[in-house]
Structures are given as structure tokens and as C-alpha cells.
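Visitor: got a predicted structure plus its sequence, pasted below:
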Amino acid sequence: MGGRALSRAVRHGDCAFHNITGRSLSRKFASSAICQRQGAVPSFTKTSTPELDEIFDTFRKKVFLPVHLSKAQRDLVFKTKYKRTVAAEPVMAGVAGEDFQLEHIDKTVDVPNTRKGIFKALHLMQDKRDWDNLPRFLTGLHQAGRNPAKFQQFMMVTKAAESGRLDVILECARRVSETGFDLSNPLLINKIVAKIRNAAMASDWDVKETKRALAWVEMVSAMLEDKRHAGGRVISHNDDPRTSPELIGILLELSAIRAARHLGGKDEDGKVAEYASRLLSLPLNLEPTAKSPDNLEDTYIANRWLRSVVPIVHGMKVAETVLDSSSEMAEKLKQKKIELEGFISQEREYVANSTFKREFRGIELCDKLLAERAA
């Protein structure tokens, strides 16, 4: 088949390359509009390490590009019988205005492992600017049908928080249709929200940090209404992440701290009252489970319980200083706070008296937030 016939065959998705001759193949052809993935092949900005650049470049050439090619072009790239053909003379493909020289790809050797690639990339993202590439990376993986496992999403949140780039996680979630980063897992949502509020707490509730944390958690709450995340008809409050006590409790905590510390003790925008009302309307089944004496697994469970519930109670405690003390809402909030403080005291004692020599975050939160005056 001559060069012109080859070009015509590729344009129309014809896979009959059986009679390719030695004539020139160095002509440019466009991917079939029917076969190719719409849009450009995700590209990356230069990172802080050559190793990370290499990972992104390998995924771009070996994983992302083939998704955008027509079937005929993919045959040319992947089928062994065309290996010498593409190696002998350059074959170009145009995708969204960008030209690519096609190369043979051995699926058993050249195509990178998704999980290993994600793991290596996350550990190499040391510079804050490196994280700008995460949405692009996830977009390419999503287009290729290689969405990260849930545990890798958790890892992304942890690493992004360590680098001060939780904004990138929110951007990935906002662009869920492109990145596939959905907020359907309640544990993932709680982790994101906790990391956001912990950053504000680490700043000693700085004005800017607290305001931003509240805005970001409100953004997460709003995104959950999207059906691509957790939106849709409410079946049960216990199963709906939009009505999670951890989420609403942190919204109350951040809004109350902002009002108490930065707005002269006044609930100027009504958010403290709003979130207190929402929290009290939920079935707050926050009583800890029974535990065996000095059991390692139970100790970890108790510690996690403290980490979840202490911020909620702290929010209630601060909200009391902002709301009208004579109001019915303030009284209900106080009664619920007293009930939960009793559980917290029990759980703290259980964790503190365990024989396991570890630093437990739950105890640290208790001592920092509840053993001192509100806010």
C-alpha cells in the first residue's frame, strides 16, 4: 500500500495495513474524528525532578496518546507486524493541533503500571508547583480507563496536605467529569475535610487560614450535591455523606471560631446558627462502641473516634459563646455537648491507659481543644 493509500486508510479507520510497501510513510495524517478521544492529549509542566518528568512523559506517550488515536493508528502502534514499518520511516499523527511521531509500543514491556506509576509520582512531588500536574495526570488516566484505586486517592490527599496543596485536590474533585476524582466515599470526604480544618488549627486559627478553610469545606459540601459525587435522593441520613456529623460539625467549628475570634463574637452572616441547626437536626449517633481491655485494635478505633468527635464538640463549645444563650438552639447544643463530653472523657481515659507506647492524636486534640477555654 502506498503512502497516499495508507494516509487515506488511517483517516477513515481502515485497518488493512497488510500490504504496506517500502514507499515513504513520512506524511502527516489526522486521527479519525469518530475513533479518537476528543480534546488534546494531557500535557505537563516541567517538574522539580527529572525522574518525575520521565514518569509523566512515559504515561503521556505510552498510555494517554493511544487513547486519542484511531483504531488504524493504534494497530500501527501496537501490532508487532508494523514495528519495522514505524521504525523505518516517521509516521505522524495530529491530535488537537499537536503532531506526534508514532512509535511501536510493546504492551508487555513499554506500558507503565498504573499503581506503581501513581505511587512513584506522588512520592516525587516535592515542590509545590509539581502538584499543578495532578489534575492533568488524573485526566489522562481517566481517559485511558485507569482511574486510581480508592487507597491511592487517600494517599493523594495526605501527600497534598503535607505539601500545602489541598487546593489541587479540590480542583480535581471540581473537575470530576475530566479527572474521575469523585467524592462518593464518606471516609475520603472526611479525610479531605479533616486535613483542611487541621491546616487552620495548625495556624492557631489565623484569620486568613480559618476563612479559607471554611470556604473550602463549604465548597466540598456544595460539590456533594452533584450526582457525580454524592448527590441525589436522600435514602438514609446514616448513609448520606452530605449529612455526615463530621462534615457539619467542622462547618460549625470553623464558622464559630471565625465569629468568636475574627468577627467580634458576632454571627454576622448567620452561619453559626445555620450549621448548629443542621447539626442538631441530625441523628447524632456518636456513642462509642464497646471495647476489650487494653486491645490494640480497639485502642486505634477509640483514637479515631476521638479525632472525629472532638472537633464537633469543640465547635459546639465555641458556638455557645456566639449564639444567644437564652435561645432554644443554644440550650439544645449545650445539652448535646455535655452528653458527648462524657463519652469523650471515657474514650480519652481508655486510650491514655493503654499499654501501647504511641502518641495518639485523639488525646492531643482533647487536651488542646477541650481542656482550655472555648476557641
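Guide: Sure, I can see it.
Visitor: going by C-alpha atoms from here, please, whenever you check contacts or count neighbours.
Guide: OK.
Visitor: ok, D127 - contacts?
Guide: D127 sits next to 47-48, 163 when contact means CA atoms under 8 Å, 6 or more residues apart in numbering.
Visitor: for it, give its distance to S163.
Guide: Using CA to CA, to the nearest Å, D127 is found at 8 Å from S163.
Visitor: same question, P245
Guide: P245 sits 28 Å away from S163, going by CA to CA.
Visitor: could you do M92 as well?
Guide: Using CA to CA, we find M92 at a distance of 39 Å from S163.
Visitor: if you count what's nearby, which of those two comes out ahead?
Guide: Counted by other CA atoms under 10 Å, M92 and S163 do not tie: M92 has more neighbours, with 19 against 16.
Visitor: what's in contact with stretch 242-250?
Guide: By CA under 8 Å, 6+ apart, stretch 242-250 touches 190, 193-194, 197, 217, 221, 224-225, 230, 237-238, 241, 275, 278-279, 282, 284, 308-309, 311-313, 315.
Visitor: ok, which stretches of the stretch 151-300 of the chain are helices?
Guide: Assigned by DSSP state H, counting those that start in this stretch, the stretch 151-300 of the chain shows helices spanning 166-174, 176-179, 186-202, 207-223, 245-257, 271-280, 296-320.
Visitor: and here is the other one:
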Amino acid sequence: MGIKFSSEATGTAIPTFTSTSSPELDEALERFRNELFIPLALPKRQRKSVFREKYATQLQNEPITVKISETEEFTLTPKTRHDLPSKKDALEVLKMMVAAKNFSNLFPYLSALRMSNYAINSDRWEYIIRKTSDAGKLSTIIECARQSQRTGLSLGNKNIARRLFFELHRTAAKPNSAGNPAVKALRLAREAASLMDAPEHSVEDIQDDPKHQPFVIGTLLELSAVCAQMNEADIDLVRGYAQKLDAAWSRGNFKDDAATSFETIERLEENLAIYNGMRLAVGLPKAAQDTGSFKTRCNELRDVLISQLQKVKNANVLGDKVAKKLLRPKPEQKAEENA
């Protein structure tokens, strides 16, 4: 017995996955597609046939085949909710993607998890952002944010925004990247900042809205200043971000008074790019008129950052290019900054 239906009729897209270099990952993705994503994407009547116990015997005796695309059919089999892959299993698939350094299926996979009501919390999003950054695939995260309604990724979450912009700061300093890493980082940062104007990425209180925080604006300032030094960005872009950072300064937290090492790391991740952005902008003559308070702020923030860096053991932070410069002996550090 064949029943044809279109996934468009239910408003639910059934994901398709491309082959990867990992047979184990391919097998896991196929399992999730067949055992979770397709059954939950079925129209209501077919879903009842699959999950209602009273239909189980009938379905076993009279299998139903449905057409889920022009080229693919799917045979319905009885299931219970306990038969479905677990949320723990779902996270294991993400770990497989990380191990394989293959994120080509990340967007359809995350979209399908959200469709299945398998929520990804902010800690897990931070993990995904960090690992995609390590693989040079942050553009995938921008796409997830662009289609927030499908993936659930909101840049209105401060922890997620902090992670993304710190990784963009790190991207600009990566050696041996294809193309110019700073230009790529600036492009992605500007795309992210533009997305943050959308309602799904906005926060009602400006004090809590990441896009109005110094760490977002400061990272944009840093990346635009780096690119301006290489004649890859207009100086007016630097001046604009300098003005915005000056206006947003009161919303930042630049004190060395964090209660825990974790909070100290968060502040370092926010403020390293701000410090470097101001330092670079001061050195651009055509931007000087918009950096009147930056030199004083740089000096104050440098001392705070050095104190904070001496308290932490986080490899990502201590391995940061700006952090390494700050931890150099003072004569060498000042020579570097004056160069």
C-alpha cells in the first residue's frame, strides 16, 4: 500500500546529508534520519500510525510505504518514543563531526534536531562555535544564525555572542589560512552584526543586548583596523566603530574584580579584542580624531588584562596572540606596541 505525501504540506523539511570521510559519521546521520527525523516529519495521520500502540499490529501486518520525495520512499514501522535516538546520542553525532572535522552536514542536522524538539543549549552552542572555528568553518555558524528559526541559534544570547566574536578575533590572527584571515573575519563579523538587528537576535534592554556591548563593537573595530592597515578596509569604517565603542564604553566591565576564574576568562574573551582594537586605531592617523580617549583607556585596560591573564590557565586565552604580547616582559612589550 503506497501513500504519497509532500513534506512541504506539513511545513517540515526532511534533511538530506552528504557523504563524509567518516563511515561512522555517515552511519550515525543515516540512523538519525531514518529513526528520528523522517518519522517526526511525517504528516499527523502517518505519525499516529507509527507511534500509537493501537496501530502497531495493523502496521506490522500491512506495512505502509510513503513517498517522501520524488525519488525516495519510506516504509512505516511501529515505534515508541523510547525507540528514538536519545539526546545523548545526538550530542555524540556532533562529537563525530568534530573528530572528522566535517561540518558540511551541521546546518541540516541542527535544523532537524530542532524540528524534533531536541534543544541545543547555550553551552553546547559555544562548543559547536569553538570547534567550527578550529576547523575554519565559522561561516556555517553565520548560516545557522541567519536561519535562526530553523536552528534555534540566537546571537541575542550574550554567552553565544561572546564566543562567536572571540573566535572571530582569533580567526584574524590564524597563520597559514586560505586567503586573508583578517578580511574573512571582518566579513563574517559584519554579517553577524547585521543579523543581530533582526528581532530573533535582539534583546529588549539595551544594557543586555550583545550588539550594544563593547566586546562586539570592539571586535569590529579591531578587525576593521587590521584590514585598514593592509588597505583592505576603508578608514571610515574604523572611525565609525571607534565612535560606537566610545558611546558604548559605559556598558562594558573592565575591572579586575571577577569572583571566579571562569568569570575572569569571560572578561578576557570580551576585552582582549577591545584593547587591541583601540591600540590599532590609535596608530591610524586618519582615525586619530575619533580615538581621543583610547590611549588612556588602553593603558588602564592593559594593566587589568595582564593581571587577569596571570590568574588563568585557559589554553585558548593564554594562546591568544594579543594575550601573548601582553605577557611579554615590559620593555619588549612597549617596544612591540610602539612599533
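Guide: Noted; the coordinates are in hand. Note that this is a predicted model, so its numbers are computed, not measured.
Visitor: what TM-score comes out when they're superposed?
Guide: Here the TM-score for the pair of chains, by TM-score structural alignment, normalised by the length of the second structure, is 0.85; 328 aligned residues with a CA RMSD of 2.9 Å.
Visitor: still on that earlier bit, which among the contacts of stretch 242-250 of the first structure end up buried?
Guide: The neighbour count (16 or more other CA atoms under 10 Å) marks 190, 193-194, 197, 217, 221, 224, 230, 241, 275, 279, 308-309, 311-313, 315 as buried among the contacts of stretch 242-250 of the first structure.
Visitor: got a list of what G362 of the first structure touches?
Guide: Applying CA under 8 Å, 6+ apart to G362 of the first structure gives the contacts 303-307, 310, 348.
Visitor: re earlier: okay, the helices of the stretch 151-300 of the first structure, which one's buried deepest?
Guide: Neighbour counts (mean count of other CA atoms under 10 Å) averaged over each of the helices of the stretch 151-300 of the first structure peak at helix 245-257, with a mean of 27.
Visitor: matching residues in the second structure for that helix?
Guide: Under TM-score structural alignment, the match for helix 245-257 of the first structure in the second structure covers residues 214-226.
Visitor: how far apart are that stretch and its match in the first structure?
Guide: For stretch 214-226 of the second structure, the mean deviation from the first structure after alignment is 0.8 Å (mean CA distance after the TM-score superposition for the first structure).
Visitor: find the helix or strand that E336 of the second structure is a member of.
Guide: Counting by DSSP states H and E, the element that carries E336 of the second structure is helix 330-338.
Visitor: ok, the aligned residue in the second structure for E54 of the first structure to T20 of the second structure distance?
Guide: Using TM-score structural alignment, the equivalent of E54 of the first structure in the second structure is E27. Distance from E27 of the second structure to T20 of the second structure, counting by CA to CA: 10 Å.
Visitor: S116 of the second structure too?
Guide: 23 Å.
Visitor: what's the match for T210 of the first structure in the second structure?
Guide: Here T210 of the first structure is matched to A182 in the second structure, going by TM-score structural alignment.
Visitor: do the same with E287 of the first structure
Guide: Matched to the second structure by TM-score structural alignment, E287 of the first structure sits across from F254.
Visitor: which residues are in contact with its match?
Guide: Residues in contact with F254 of the second structure (CA under 8 Å, 6+ apart) are 267, 271, 301, 304.
Visitor: grab the nearest non-local neighbour of the aligned residue in the first structure for P39 of the second structure.
Guide: Superposed on the first structure with TM-score structural alignment, P39 of the second structure falls opposite P66. Spatial nearest neighbour of P66 of the first structure, excluding adjacent residues (CA to CA, 6 or more residues apart in numbering): R74 at 6.1 Å.
Visitor: what helix or strand is the one you found on?
Guide: Per DSSP H and E, R74 of the first structure falls inside helix 71-78.
Visitor: which stretch of the second structure lines up against the helix or strand that comes right after that helix?
Guide: The helix or strand immediately downstream of helix 71-78 of the first structure is helix 83-88, counting by DSSP H and E. Matched against the second structure by TM-score structural alignment, helix 83-88 of the first structure falls on residues 56-61.
Visitor: and the matching stretch, what's buried?
Guide: The neighbour-count check on stretch 56-61 of the second structure (16+ other CA under 10 Å) flags 56, 59 as buried.
Visitor: what's the mean distance for that stretch versus the first structure?
Guide: Its aligned residues in the first structure lie a mean 3.0 Å from stretch 56-61 of the second structure after superposition (mean CA distance after the TM-score superposition for the first structure).
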